[in-house]
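# Only the shape, not the letters, is given here:
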């Protein structure tokens, strides 16, 4: 069936939450995708920073297949060996022997769990950042700064205060003895790939400690190698009380996690939160397979290739490129004009999958296994894509 026929069928039965799909993809392998008409694309988006190991990764595929063939689901009245093993490994990443894990199916659910957990401190105020994105469910949306996302669904839960991202003075002024948590992303992906300013995470840790609040770091997009580290905030020398993960944890299989350390680790008690599918054996098997693969030099490659990609794009010296920002394999190409959506569409026609989180920013999040040789063709094509919309 052709691309056009499948798109028409999609629009006839799907709610219009995403608009018309730009392509219908049928197959993926490594860093490439193929659409319903058989055309190949270089995937520089990884399903929004999800398929860090590339498509149809043999280790992940084998783990999911084997686990589903032996035990697929038992509910959280019971446990499974893959679930326990994955929780142990994620807890160990924090460096805290008292870390505890709650599994979810997605990033927004991980943030919902963390939001509920902050209420168990006896406080209700959460300080989040302007430009933040934490999900679309009602609680996560309350923590998200974009008015376009928020306003149709107000009133939203909670006492959430937004301060400018990176403004230590504003954060200090907002924090008080009523503050349950300070919530930060290491890189604001949906805001145009904006990294946390130097020193701000450390300042946030100090301020949280001063007022007795939790420091909550959303690593849903930035964690598990995307920024070249297992947990991106650890490169800043900071320890978090709450960490939320998803996206790259399952390489395409739905799995997320809320990790709590220190006093936050013992707050959640039986009956206060739950999930039917979170941490099921198949999801846990996928997560374990991802962690196995990340041990094989993937993080080092993400750092090296990400640095090369940022350098190569800036080295073009193109007048429509203001600069490149981000960390590891999460990069934003900042343009001098608000033509990012048009450039992303042109790139798709040329066989490159990217997106435009902001009118003047292109987001690049290639698979962590990509090499400079894999990405060189896109760099060479970028000037022509920009010139067509300059």
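All right, it came through fine. Computed from a predicted model, the values in this text were never measured in an experiment. Residues are numbered from 1 along each chain as shown.
# contacts and neighbour counts: CA atoms only from here.
OK.
# Can you name every helix or strand that the helix or strand containing residue 333 contacts?
Using DSSP states H and E, residue 333 maps to strand 330-335. Under the contact criterion of 3 or more CA pairs under 8 Å, 6 or more residues apart in numbering; DSSP states H and E, strand 330-335 touches helix 298-315, strand 321-327, strand 361-364.
# neighbours of residue 301, just the number please.
A count of nearby residues for residue 301, using other CA atoms under 10 Å, gives 20.
# Would you mind measuring from it to residue 353?
To residue 353, residue 301 is 21 Å away according to CA to CA, to the nearest Å.
# try this one next to it:
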């Protein structure tokens, strides 16, 4: 297996220290919420990043689906620096042109299936904050019950955690807000049985990224829309990981033909600059009134400029079609390896889960990292791939070529292949 290319850059490494020293210092001053970092990265360019020892890596995780356009994209860099040199922050007692223009873009993509509906935006700094805003909005319906999905992940703040199903995340912080019931993801009849006239909202992800990249079954989103409409409940779709072209369309739920009442976004929206958004449509757009919610930094002009630049690049470079084609090609090539440890590739666009025949995903991730490829293992038997939308076929080919060797290196003792 090829080792990461060494391209030392003293300008970025000598002053900070080497990898081992920096990891040691990290342990001295950082809270132990993430464990010891596997690498310390010092710079990035396009789809590559370099660690403190000068080793180069192909980033196939994009900061967990954040760096949609890769590192240091010139359009985003120009937009941020230009805006910051003009106007950096004014508080939400005032508005800026960038904020308004980005809200118009988001309103348009959320209502593409129902252009007659109004849509309004509340800007945040992250996906968890966007979900907190949506959670608060559901309370203004006069109902308090929420139906969420088994296998869901919506963030680590208290409200977002309340609708996240994982016991290991929830248990230490209970009691959590709200009256939340979890139902099996993709089970229409279970959802129908759970939703009645007392339910405020149903919240779901069109693809469950942290659960191992599991797309909603065909027809499920349309059924969820029908059920919530019948019972007067809101349909809340979490597009934090799947939005902004990650799955081949602006929003992963759009191809289903539905329009949600609440949509939450973040990650790829700012290409690394912190920004999130809660977008409400139709009657839900009027739930928030002055004083019912707020934020200091949300929607600041620099973040908004970054979001506008991401929109512009995706549109001008035809990246939605590129993502669709490249994602299908990647899935086909991985399956064509015929490796006995690979069961299937699931997901949409450039959010893919390589499902393995045993629990070697974490070890495979480690082997790939040593070889110069950044991935992650959201589940013991799933390797997640979420490369930048500007990644080329040739770059993904190098990953596919390295994958069998990594799988062999990670094989459990006694396993074949």
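That came in fine, so what should we check first? Fair warning: this is a prediction, and the values are worked out from it, not measured in the lab.
# Next SSE downstream of the strand holding residue 333 of the first structure?
Sequence order places helix 340-349 as the next helix or strand after strand 330-335 of the first structure, per DSSP H and E.
# Alignment lookup: residue 34 of the first structure to the second structure.
For residue 34 of the first structure, the aligned residue in the second structure is residue 50 (criterion: TM-score structural alignment).
# Which residue, other than its chain neighbours, is closest to that match?
By the measure of CA to CA, 6 or more residues apart in numbering, the closest residue to residue 50 of the second structure outside its immediate chain neighbours is residue 56, 4.5 Å from it.
# Going by secondary structure, that neighbour is in what exactly?
Secondary structure from DSSP H and E places residue 56 of the second structure in strand 56-59.
# Over to residue 203 of the second structure?
Taking DSSP H and E as the definition, residue 203 of the second structure sits inside strand 199-204.
# neighbouring contacts of that strand?
Strand 199-204 of the second structure is touched from outside by 138-139, 141-149, 152, 163, 224, 228, 231-238, with contacts defined as CA atoms under 8 Å, 6 or more residues apart in numbering.
# now the residues you listed: which count as buried?
For the contacts of strand 199-204 of the second structure, a neighbour count by 16 or more other CA atoms under 10 Å gives the buried set as 138-139, 141, 144-149, 152, 163, 224, 228, 231-238.
# ok so, going back, which stretch of the first structure lines up against the helix or strand following the strand holding residue 56 of the second structure?
Following strand 56-59 of the second structure in sequence order, the next helix or strand is helix 62-65 (DSSP H and E). Helix 62-65 of the second structure lines up with residues 46-49 of the first structure when matched by TM-score structural alignment.
# just stretch 259-278 of the second structure next, same as before
Mapped onto the first structure using TM-score structural alignment, stretch 259-278 of the second structure covers residues 239-258.
# Figure out the length between the terminal residues of the matching stretch.
Using CA to CA, the end-to-end distance of stretch 239-258 of the first structure comes to 15 Å.
# Same check on stretch 209-226 of the first structure?
End-to-end distance for stretch 209-226 of the first structure: 28 Å, by CA to CA.
# Repeat that for stretch 267-279 of the second structure.
Termini of stretch 267-279 of the second structure sit 15 Å apart (CA to CA).
# one step back: please report how far the residue nearest to residue 50 of the second structure lies from residue 78 of the second structure.
Here the criterion is CA to CA. By it, residue 56 of the second structure lies 25 Å from residue 78 of the second structure.
# what residues are up against the residue nearest to the spatial centre of the first structure?
In the first structure, the residue lying closest to the centroid (CA atoms, centre = their mean) is residue 221, at 1.5 Å. By CA under 8 Å, 6+ apart, the contact list for residue 221 of the first structure reads 49, 50, 189, 245, 246, 247, 248.
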